[in-house]
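Enquirer: quick check, what structure comes out for this input:
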Amino acid sequence: MLENIWPNLANQPAWLQQTLDFLVAGGIAVAIAFVVHWLAFRLLSALAKASESESDNILLQRLGRPTLWGLIALALVLVAREQPALDKTWDKVAGFVMPALIGWIVIAIVHALVEAMKLRSDITVANNLEARRRRTRLAMFSRIASFIIVFVTVGLMLLSIPGVRDIGVTLVASAGLAGLAVGAAAQPALKSLIGGVQLAITEPINIDDVVIIDGEWGRIEDIRTTYVVVKIWDERRLVVPTSKFLEDVFENWTKQTAQLLGTVFLYLDPATRMGPVRAEFERQVRAHEGWDGRVQKLQVTDTTPEALEVRLTMSAQDAGTLFGLRCDIREGMSDWIAENLPGAIVRRRYLRVEEDDREQVAA
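Expert: All right, here's what the predicted structure looks like:
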């Protein structure tokens, strides 16, 4: 090829001519692959923009880079086949490159499908339990599928090495030893994988669940095969092993529904009449935008010689709203009692004993 372009190269060694032929032909093939990829994705992008669905855009965005490198590899394969010497070299490299590219494309397709399905699961609505469950299953499926694809891809790449292939055949021949070796080496990974599958099936937690674990209040932000990320109320992240949600006790405030009951405790003087306090509490709760209209109740739950323990119970649609409702009611009732019933504030009483009374007691 090159001797037709540059006659002076005709006298060069054969290997040099073959290398230069491959470089020139390879460069042309790669350029063609870039142009074909650009034209194809330009057309597909136009069609995706015309569509109302966002799934097309996600799929194109995910497949852009892996398909480009796949076309480049395909172009180099076609060029190498025209050069017998380089074809042998490519056969050795293809065992690494092709499984990696195929695995990359498969992972991109899986992630694109998962993201497209997540668009149908809106967790910003009030009743989002089913959407959170669906997102949790999709997240776990994505993690497990990615792990399996990477595992198989790496296995195929290693099998392209003759020495590794021979070792694998030897181990397969001694099945008992191979089982022990593989089981011992893969025990942590398999345990995490099985734990992730169990977490997805049993669903003790879902994405955006409100939980209390190790005394910390937060929301489930991400679920992976080996750990769970809990976003705490002060913006910190608590990284918890998956096994902890399967083996230990924790609180899930949104397991069945996001609606919750909350309490506020007041400590009032034993002589306080509950009628005015109950009326004011009901008025403040009804006027608050965070109350969902389900529960409002005032009860005297305990008495001591110095105070009455009064529990104010109220309900809200979710944990965040309930927290704000409790804080506002606590502040509002405290201000109202201080202004309208100052006698209800807890105080310590002392009995003054006169001198004559002391003498009578002593007698």
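
Enquirer: use CA for all of it now, contacts and neighbours both
Expert: Noted.

Enquirer: other residues contacting the longest strand belonging to the chain?
Expert: Using DSSP state E to define each element, the chain has its longest strand at strand 291-303. Defining contact as Cα atoms under 8 Å, 6 or more residues apart in numbering, one finds that strand 291-303 is touched by 261, 270, 278, 281-282, 285-286, 308-317, 322, 325.

Enquirer: mind redoing it with 7 Å?
Expert: 278, 282, 285, 308-317 (Cα atoms under 7 Å, 6 or more residues apart in numbering).

Enquirer: next secondary structure after it?
Expert: Beyond strand 291-303 on the C-terminal side, the first helix or strand identified by DSSP states H and E is strand 308-316.

Enquirer: give me the angle between that following strand and strand 291-303.
Expert: Comparing the axes of strand 308-316 and strand 291-303 via axes from the mean of the first three to the mean of the last three Cα atoms, to 10 degrees yields an angle of 160 degrees.

Enquirer: show me what counts as buried in the longest strand of the chain.
Expert: Of all the residues in strand 291-303, those buried under the rule 16 or more other Cα atoms under 10 Å are 291-292, 296, 298.

Enquirer: who are the packing partners of the stretch of helix or strand Trp15 belongs to?
Expert: Element membership for Trp15 (DSSP H and E) is helix 14-50. When contacts are defined as 3 or more Cα pairs under 7 Å, 6 or more residues apart in numbering; DSSP states H and E, helix 14-50 packs onto helix 55-81.

Enquirer: what is the burial count for the nearest residue to Ala338 once chain neighbours are set aside?
Expert: Ranked by Cα to Cα, 6 or more residues apart in numbering and with sequence neighbours excluded, the top spatial neighbour of Ala338 is Ile345, at 7.3 Å. When counting by other Cα atoms under 10 Å, one arrives at 17 neighbours for Ile345.

Enquirer: wait, isn't Ile345 in contact with Leu268?
Expert: Yes: counting by Cα atoms under 7 Å, Ile345 does reach Leu268; the two are 5.5 Å apart.

Enquirer: now Phe151: how far from Gly103?
Expert: 10 Å (Cα to Cα, to the nearest Å).

Enquirer: between those two, point out the one with more neighbours.
Expert: Gly103 (20 against 12).

Enquirer: tell me which residues in stretch 152-162 are buried?
Expert: Buried-residue list, stretch 152-162, by 16+ other Cα under 10 Å: 153, 156-160.

Enquirer: to compare against the first, here's the next sequence to fold:
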Amino acid sequence: MPDVLKAALIVLGSAGLAIVVVEILHRLVTKAGHRSAVAADLARTAHRPFLASATVFAVQQAIRAGAGEFPARAGVLHTLVILFIASFAWLVAALLLVLEDAALNRWRLDVPDNLRRRRFKTQVVILRRVTVAAIVIIALGVALMTFPNIRALGASVLASAGIVSVVAALAAQSTLGNVFAGLQLAFSDAVRVDDVVVVEGEWGRIEELTLTYVAVQIWDDRRLILPTSYFTTKPFQNWTRTGSAVLGTAEVDVDWATDIEPLRSELRTTCEGSELWDGRVCVLQVTDAVGGMVRLRALVSANDAGALWDLRCLVRERLVNFIWRHQRDSMPRVRADLSQPGPAGPVRPVPKPDPDSPDSRVFSGGDDGDSRGIAFGGPEEPVAATVQR
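Expert: This next block holds a predicted model:
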């Protein structure tokens, strides 16, 4: 009985001392958190796992050193070893979470051009998930190896590992495929967190990217959940792979009698008067003239996909309003000539277009147009003519 009482007193004393030391350190780190965001996050996230690890370790060492022999001593020490392994793994995972938060706070996404920041966030999130999974597996393996019977079975387990791995690979083929696809997406820059994509006919933003699935936030706040292997096996559009600035079009069908130059001036006025336009591209072109109508395409640019959508709607609205107010005869119509042929009427003078106007060119004129022409330029002669030679 005195030995049991002595062991209990030693356990309570060591546990109390560990708790006091941890609480003192916690208060110091919390006080430092008023000046440092990392210290504040550390005090908030790592307090409980550190308290559990320190308490279990102190009790274990106290029993080993001064408790002496008492009933079930070996079982208690073995239980404390397993608890320390679990609590220490919890502490390591918490420290990794603190490091990730510190890195992500330094590389924030709420900036105009956040391409590198989105790539960094994607890789950090994927690495943290992989690391946490590895910590759990290693901790579980170390805890199991503390049992003598399991250590004796280690040789036979290693001998049959080949067969087990084959069976497990066949059973979890799709899951493992998604895991490797997630790692590939994280380091290939094919898609990143906060990228704007068009997938399955839906336009949205990459909200979350994990090892097994990708969550796409659709523009109307729906969520499209896809396996990560989808983005490595099927085509999709990524509007922000090389930058957040994008181009967009607004098309309008008008009559052949439409005067194009005033509409081009109206487009320029609309873009220059809106904060949505980034100052790069503002072009109005005739892209089709069949079926009794002329199709006008306004090509504009913006800093991001959201601003581009609003700018396209604004341009379409202003062009329609301008045509209705100033060129009502330019609205699309269907013609039927029922009269006898007669002398031609007076010809309306057509203003001479300016061939050097940058508002009528997409792949030439200005630094931005010239660079786009080089990027999308093809052979100078048709391929068929080259083959015939």
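
Enquirer: fetch the TM-score of the aligned pair.
Expert: The TM-score (TM-score structural alignment, normalised by the length of structure 1) is 0.85; 337 aligned residues with a Cα RMSD of 2.4 Å.

Enquirer: re the thing from before, quick check: the farthest pair among the buried residues of strand 291-303 of structure 1?
Expert: Asp292 and Leu298 (16.7 Å; Cα to Cα).

Enquirer: to what extent does the helix or strand in which Leu308 of structure 2 is found diverge from structure 1 after superposition?
Expert: Applying DSSP H and E as the criterion places Leu308 of structure 2 in helix 305-326. Average distance, helix 305-326 of structure 2 versus aligned residues of structure 1 after superposition (mean Cα distance after the TM-score superposition for structure 1): 0.9 Å.

Enquirer: which part of structure 1 lines up with that helix?
Expert: The alignment of helix 305-326 of structure 2 onto structure 1 (TM-score structural alignment) spans residues 319-340.

Enquirer: ok, the spatially most central residue of structure 1 - contacts?
Expert: Closest to where the C-alpha atoms of structure 1 average out (Cα atoms, centre = their mean) is Asp222, at 1.9 Å. For Asp222 of structure 1, the contact set (Cα under 7 Å, 6+ apart) comprises 207, 228-229.

Enquirer: if you set the cut-off to 6 Å instead, what comes out?
Expert: 228-229 (Cα atoms under 6 Å, 6 or more residues apart in numbering).

Enquirer: that one pairs with which position in structure 2?
Expert: Counting by TM-score structural alignment, the partner of Asp222 of structure 1 is Glu208.

Enquirer: repeat for Ala75 of structure 1
Expert: Match for Ala75 of structure 1 (TM-score structural alignment): Ala58.

Enquirer: burial measure for Lys186 of structure 1, as a count.
Expert: For residue 186 of structure 1 the amino acid is Ala, not Lys. 12.

Enquirer: secondary structure class for it?
Expert: Look at Ala186 of structure 1: counting by DSSP: H, G, I helix; E, B strand; the rest coil, its state is helix.

Enquirer: kindly report the same for Pro270 of structure 1.
Expert: coil.

Enquirer: wouldn't it be in contact with Ala307 here?
Expert: Yes: counting by Cα atoms under 6 Å, Ala307 is a contact partner of Pro270 of structure 1 at 5.2 Å.

Enquirer: which one of those two has more residues nearby?
Expert: Ala307 (20 against 17).

Enquirer: next one: that one from Gly183 of structure 1, what distance?
Expert: The value you get for Ala307 of structure 1 to Gly183 of structure 1, if Cα to Cα is used, is 64 Å.

Enquirer: could you check how far Met145 of structure 2 is from Gly154 of structure 2?
Expert: 9 Å.

Enquirer: where along the stretch 151-300 of structure 2 do the helices fall?
Expert: In the stretch 151-300 of structure 2, the segments counted as helices under DSSP state H, counting those that start in this stretch are 154-159, 161-171, 173-188, 230-233, 260-272.

Enquirer: buried set for the fourth one?
Expert: When burial is assessed from 16+ other Cα under 10 Å, helix 230-233 of structure 2 yields the following buried residues: 231-232.

Enquirer: what's the mean distance for the longest helix anywhere in structure 2 versus structure 1?
Expert: Counting by DSSP state H, the longest helix found in structure 2 is helix 73-106. Compared with structure 1 after fitting, helix 73-106 of structure 2 deviates on average by 1.6 Å (mean Cα distance after the TM-score superposition for structure 1).

Enquirer: that helix versus helix 37-45: what angle between them?
Expert: Using the same axes, to 10 degrees: helix 73-106 of structure 2 against helix 37-45 is 140 degrees.

Enquirer: show me what helix 73-106 of structure 2 is packed against.
Expert: helix 47-66 (3 or more Cα pairs under 6 Å, 6 or more residues apart in numbering; DSSP states H and E).

Enquirer: what's the burial count for Leu193 of structure 1?
Expert: As a burial measure, Leu193 of structure 1 scores 20 neighbours (other Cα under 10 Å).

Enquirer: got the contact list for it?
Expert: Thr225.

Enquirer: go with 10 Å
Expert: Applying Cα atoms under 10 Å, 6 or more residues apart in numbering to Leu193 of structure 1 gives the contacts 140, 143-144, 147-148, 187, 199, 224-226.

Enquirer: repeat that for Ile337 of structure 1.
Expert: Taking Cα under 10 Å, 6+ apart as the test, what Ile337 of structure 1 contacts is 268, 276-277, 280, 343-345.

Enquirer: distance of it relative to Arg283 of structure 1?
Expert: Counting by Cα to Cα - Ile337 of structure 1 and Arg283 of structure 1 are separated by 14 Å.

Enquirer: quick check: closest non-adjacent residue to Glu115 of structure 1.
Expert: Ile58 is the one closest to Glu115 of structure 1 (Cα to Cα, 6+ apart), at 7.4 Å.

Enquirer: please identify the helix or strand for Arg108 of structure 2.
Expert: Per DSSP H and E, there is no helix or strand for Arg108 of structure 2.
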